[in-house]
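K.L.:
with the input below, show me the fold.
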Amino acid sequence: MEISTIEIEKAATILKLLGDKTRLTMLKMLETHDYCVCEFVEIFKVSQPAISQHVRKLKDAGLVREMRRGQWIIYSMNKDSDVFPFVQSLIHHLPNQDFKLQELEAQGLRISCD
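P.N.:
Prediction:
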């Protein structure tokens, strides 16, 4: 595996962005599943505008991409980003967050966008 390097300035920006617990958790969650904003609202128990701000910051940094499915906008990790290897190496050390999705499904709150 080829190790890519990024500029210190860019690394600092990414680290500052991921210094927020919610954004860091979102990114870890997006490592294994795609999510809709409304699912993040239920999981994090914060307002839709607050979640949208977090997602927008991740998207602006190129870490997250969006795809429209009908009325829903689904967010996924941008694995084509030049900083993806850096971010992946960071979140690799974090505990799996799939239990949050399983709790959402158990409550019947998982969005079906098909």
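K.L.:
alpha carbons only for contacts and neighbour counts from here, please
P.N.:
Fine.
K.L.:
which residue, neighbours along the chain excluded, lies closest to the most centrally placed residue in the chain?
P.N.:
In the chain, the centroid-proximal residue (C-alpha atoms, centre = their mean) is Leu27; its distance is 3.1 Å. The spatial neighbour of Leu27 that comes closest, neighbours along the chain excluded (C-alpha to C-alpha, 6 or more residues apart in numbering), is Met77 at 7.1 Å.
K.L.:
buried stuff in the lengthiest helix in the chain?
P.N.:
Of all the segments of type helix in the chain, defined by DSSP state H, the longest one is helix 48-60. If you call a residue buried by 16 or more other C-alpha atoms under 10 Å, then helix 48-60 has these buried ones: Ile51, His54, Val55, Arg56, Leu58, Lys59.
K.L.:
so who does the first one touch?
P.N.:
Neighbour list for Ile51: Val37, Phe40, Val41 [criterion: C-alpha atoms under 8 Å, 6 or more residues apart in numbering].
K.L.:
isn't Cys113 up against Gly70?
P.N.:
Yes: at 7.4 Å, Cys113 and Gly70 qualify as touching, with contact defined as C-alpha atoms under 8 Å.
K.L.:
to check against the first, give me the structure of this:
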Amino acid sequence: MGIHLTEVENAAVVLKLLGDKTRLMIVKLLENNTCCVCEFVEIFQASQPSVSQHLRKLKDAGIVTEERRGQWNFYSLNRDYDYYSLVEQILKQLPNQDHKFKELEENGTRISCC
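P.N.:
Got it, this is the predicted structure:
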């Protein structure tokens, strides 16, 4: 039996979302970490609304999950996502980005919202 069209369409949605370099980097950073919006604002030197918009798109698709802790929202990679294996294969092609968090720690801006 061949691939169902909906499977191709769903894979295309994932690829389109991860075709944006900021969203791709967010997902790569979430591969080994749980992060708050403020950390991404620091890493990308972008506005909070801009980062939140990227996270919303990833969350709406199911690629990331959101957990509220007090007044802050923390994001992590959704390993139960139907197309997680596709996301995982894409992430394997990218270099590790955990050094970005080390830089935040050195700058004193790791989880600055907490």
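K.L.:
among the contacts of Ile51 of the first structure, which ones are in helices?
P.N.:
Using DSSP H, the contacts of Ile51 of the first structure in helices are Val37, Phe40, Val41.
K.L.:
what residues are up against the second one?
P.N.:
Listed by C-alpha under 8 Å, 6+ apart, the contact set of Phe40 of the first structure reads Met26, Ile51.
K.L.:
residue ranges for the strands of the second structure, please.
P.N.:
With DSSP state E as the definition, the second structure shows strands at residue ranges 35-36, 64-69, 72-77.
K.L.:
now these as CSV including distance to Asp98 of the second structure and mean neighbour count?
P.N.:
Shown next, in CSV, are the strands of the second structure (distance: least, C-alpha to C-alpha, whole Å; neighbours: other C-alpha atoms under 10 Å):
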stretch, distance to Asp98 of the second structure, mean neighbour count
strand 35-36, 12, 22
strand 64-69, 18, 16
strand 72-77, 14, 18
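K.L.:
for those strands, which one sits closest to Glu7 of the second structure?
P.N.:
strand 64-69 (19.2 Å; C-alpha to C-alpha).
K.L.:
Glu105 of the second structure: how many residues sit nearby?
P.N.:
13 (other C-alpha atoms under 10 Å).
K.L.:
equivalent analysis for Val83 of the first structure, please.
P.N.:
By other C-alpha under 10 Å, 20 other residues sit near Val83 of the first structure.
K.L.:
now it: how far from Ile14 of the first structure?
P.N.:
8 Å (C-alpha to C-alpha, to the nearest Å).
K.L.:
how about Arg110 of the first structure?
P.N.:
Taking C-alpha to C-alpha, one finds Arg110 of the first structure at 29 Å from Ile14 of the first structure.
K.L.:
and Val46 of the first structure, by the same measure?
P.N.:
Val46 of the first structure is 23 Å from Ile14 of the first structure, by C-alpha to C-alpha.
K.L.:
show me which of these two is the more surrounded one.
P.N.:
Higher neighbour count among Val46 of the first structure and Ile14: Ile14, with 18 against 11, using other C-alpha under 10 Å.
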